[in-house]
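K.L.:
give me coordinates for this.
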Amino acid sequence: MIFTDLDGTLIDHHTYAAGPALAALDACRAAGVAIVPCSSKTLAEMRALARDLALAPAPLLVENGSMAWFPSTWPVLPTGIETLPDGPDGCRVVLGTGADALRAVLPRVARRVGRTLRPLADMSLDEVVARTGLSPGVASLAMAREYSQPFLMDQDDVALATLDGAAREAGARITRGGRFFHLVGPTDKGAAVALVRATCRAGHRALGLGDAPNDLPLLHAVDDAVIVPRPDGSPHPDVVRALPGARVAPHPGPAGWGAMVLDWLARTSAWR
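P.N.:
Sure thing, here's the model as predicted:
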């Protein structure tokens, strides 16, 4: 199976299109390889994207691993952890913290680091559209946070480790994606990936692809890790340092994603 980040990885950082990856997506369908998106996106955003890309029913890992959604057709559901019904087509496993509780944590982090932290929730729809390039309809889905608080910092001079340390004092965590910092509960993408992998048959092999520091837990939780370069063609140095043994895709975004997925399929028994 494949666990993948979305923005800047499976879909283009600027256009949000997956065009160069479509052939690899077709090959995954033909090989019966499940594709599990794992992103900072909301469940509403992911549902729409899974529909647009015709992804086979598979778990959706949302808001940086804060919640795992399982389709009703998934063969095995997690054991030993509460599952919440989510309509007739699936269920949720909440790993993180509600957005309202996290909203109360953000001012404490701001005071601790001496910076102004501006949450996405305080931005207008027009501003979110301007900052992200999303359509108004998709931007509204991105703003409908249930388990995280994306934010911007007035000065980009505080190390991520310092921000995260301040959040951990309040029982939360901070990671960084392509555009925003993300305040989440005591979870990450790796915890969500591990939850899904525990429902799979023994001996399965998992590929992971990501481009940013918030993807590091995901990449550590798979068998084969691929770093997708940023739009300028260079891989993120923090990700490279943390994963010196990972392969680096030859191109940014979906072009690199497609090339590495096709190569991985050719190397695995799933493809043969």
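K.L.:
could you use CA atoms for every contact and neighbour count after this?
P.N.:
Fine.
K.L.:
packing partners for the helix or strand where Ala192 lies?
P.N.:
Assigning secondary structure by DSSP states H and E places Ala192 in helix 189-197. Judged by 3 or more C-alpha pairs under 8 Å, 6 or more residues apart in numbering; DSSP states H and E, the packing partners of helix 189-197 are strand 60-62, helix 216-220.
K.L.:
comparing these, which comes out most buried?
P.N.:
Counting by mean count of other C-alpha atoms under 10 Å, strand 60-62 has the highest mean neighbour count of these, with a mean of 29.
K.L.:
check which element follows that one along the chain.
P.N.:
Counting by DSSP H and E, the next helix or strand C-terminal to strand 60-62 is strand 67-71.
K.L.:
can I assume Phe3 is in contact with Pro217?
P.N.:
No. Assessed by C-alpha atoms under 8 Å, Phe3 is found out of contact with Pro217, at 11.4 Å.
K.L.:
distance check, Leu102 against Gln149.
P.N.:
7 Å (C-alpha to C-alpha, to the nearest Å).
K.L.:
ah, wrong one, I meant Asp100
P.N.:
Between Asp100 and Gln149 the distance is 9 Å, computed by C-alpha to C-alpha.
K.L.:
cool, Val184 as well?
P.N.:
From Val184 to Gln149 the distance is 7 Å (C-alpha to C-alpha).
K.L.:
another one to check against the first:
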Amino acid sequence: MTAPDASEAHAEREQAVTDKVLGSFADTPDARHRELFEALVRHAHAFVRETRLTEAEWEAAIGFLTRCGHITDDRRQEFILLSDVLGLSMQTITVNEPDEPRATEQTVFGPFFAEGAPEIEVGGDAAQGAAGQPCWVSGTVTDVDGTPVAGAEIDVWEADDDGMYDVQHGDGRVTGRARLRSADDGRYSFWCVTPTPYPIPHDGPVGDLLTAAGRSPMRASHLHFMVTAPGMHRLVTHIFVRGDDHQDSDAVFGVKDSLVVDFVEHPAGETAPDGSTPDVAWSQADFDIVLAPEETA
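P.N.:
As a prediction, the model looks like this:
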């Protein structure tokens, strides 16, 4: 019988480590926990073996994750940024998205949502004092058969003209976010500011990762939506400004063609859909929202 050569023996020792770790989870009481633990071990060990990861590289990775933890606070979530720039957020969304082609597509949640947004009426002001060009956004909320959804809860939030969300300013302001409900006929509308491109926070470890990869931290111009209604799958999505230079290189891979819409420019003094006459130039976007039924999620 021929003895295994050195490389085969080494591969067997490596596999033995993986097998031993997998075996340690054999008695995990919860079946789903066991599935997740074992898959994590298999894929993580395979990564180490495929890349022939060095001990120095592993120590650097631990240091990177430690830095992510240290920079995270109640206004900044570095681990969400890391998930976003690695495409893990979008992949998780894609895996869990309802299998309903008529529904509005989902995209990343992002790290800047905050509970307790001001409640506004249909046609109200979601900008709440955020700097930027006024923008009128309107549309309908329906189910996949076109039936209007009355009373759908719509959260909207966005960065200001300086590329900053209110929570990033650190002074307690609440701007660029609001919550409203669709009318009986499913219609909704509000004023906000025209979205502009901005960089994700890149002064920390995630920024170092992007620099090492030669990637841009820029996000394409967008406005966030989260829409919920009884019996419907929760929708988390954006709308993107058509023509933005960063749509093909969005740092978090969030752009989908169906979510790119026209923002039509209007001159100062032109009458807006709500009857007002803004004294500055303003824009207008239409976005119809289609919700999937909960059972298709």
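K.L.:
after superposing, what score do the chains get?
P.N.:
The TM-score (TM-score structural alignment, normalised by the length of the first structure) is 0.27; 122 aligned residues with a C-alpha RMSD of 6.1 Å.
K.L.:
more neighbours: which of Asp100 and Gln149 of the first structure?
P.N.:
Shown here are Asp100 of the first structure and Gln149; by other C-alpha atoms under 10 Å, Gln149 has more neighbours (27 against 13).
K.L.:
how about the nearest residue to that one, chain neighbours excluded?
P.N.:
Residue nearest to Gln149 of the first structure in three dimensions, not counting chain neighbours: Leu183, with 5.0 Å by C-alpha to C-alpha, 6 or more residues apart in numbering.
K.L.:
okay, and that neighbour sits in which element?
P.N.:
Assigned by DSSP H and E, Leu183 of the first structure falls in strand 181-184.
K.L.:
same deal with Asp164 of the first structure?
P.N.:
Assigned by DSSP H and E, Asp164 of the first structure falls in helix 160-168.
K.L.:
list the contacts of that helix.
P.N.:
When contacts are defined by C-alpha atoms under 8 Å, 6 or more residues apart in numbering, helix 160-168 of the first structure is touched by residues Val105, Leu106, Val109, Arg112, Val113, Arg173, Ile174, Thr175, Arg176, Leu183.
K.L.:
mind running it again at 7 Å?
P.N.:
Val109, Arg112, Val113, Arg173, Ile174 (C-alpha atoms under 7 Å, 6 or more residues apart in numbering).
K.L.:
can you confirm the last one is in a strand?
P.N.:
Yes. When classified by DSSP: H, G, I helix; E, B strand; the rest coil, Ile174 of the first structure is found to be part of a strand.
K.L.:
OK, contacts around it?
P.N.:
Leu163, Asp164, Ala167, Phe181, His182, Leu183, Val184.
K.L.:
how close does it sit to Arg168 of the first structure?
P.N.:
Applying C-alpha to C-alpha to Ile174 of the first structure and Arg168 of the first structure gives a distance of 8 Å.
K.L.:
one more: the first one?
P.N.:
When C-alpha to C-alpha is applied, the distance between Val109 of the first structure and Arg168 of the first structure equals 9 Å.
K.L.:
when these two are compared, which one has more neighbours?
P.N.:
When Val109 of the first structure and Arg168 are compared for neighbours, Val109 comes out ahead with 25 against 16, by other C-alpha under 10 Å.
K.L.:
so where does that one fall, helix or strand?
P.N.:
helix 99-113.
K.L.:
quick one: list the elements packing against that helix.
P.N.:
Counting contacts by 3 or more C-alpha pairs under 7 Å, 6 or more residues apart in numbering; DSSP states H and E, helix 99-113 of the first structure packs against strand 148-153, helix 160-168.
K.L.:
relative to helix 160-168, how tilted is it?
P.N.:
Following axes from the mean of the first three to the mean of the last three C-alpha atoms, to 10 degrees, one obtains 120 degrees for the angle between helix 99-113 of the first structure and helix 160-168.
K.L.:
name the residues of helix 99-113 of the first structure that are buried.
P.N.:
Ala99, Leu102, Arg103, Val105, Leu106, Val109, Ala110, Val113 (16 or more other C-alpha atoms under 10 Å).
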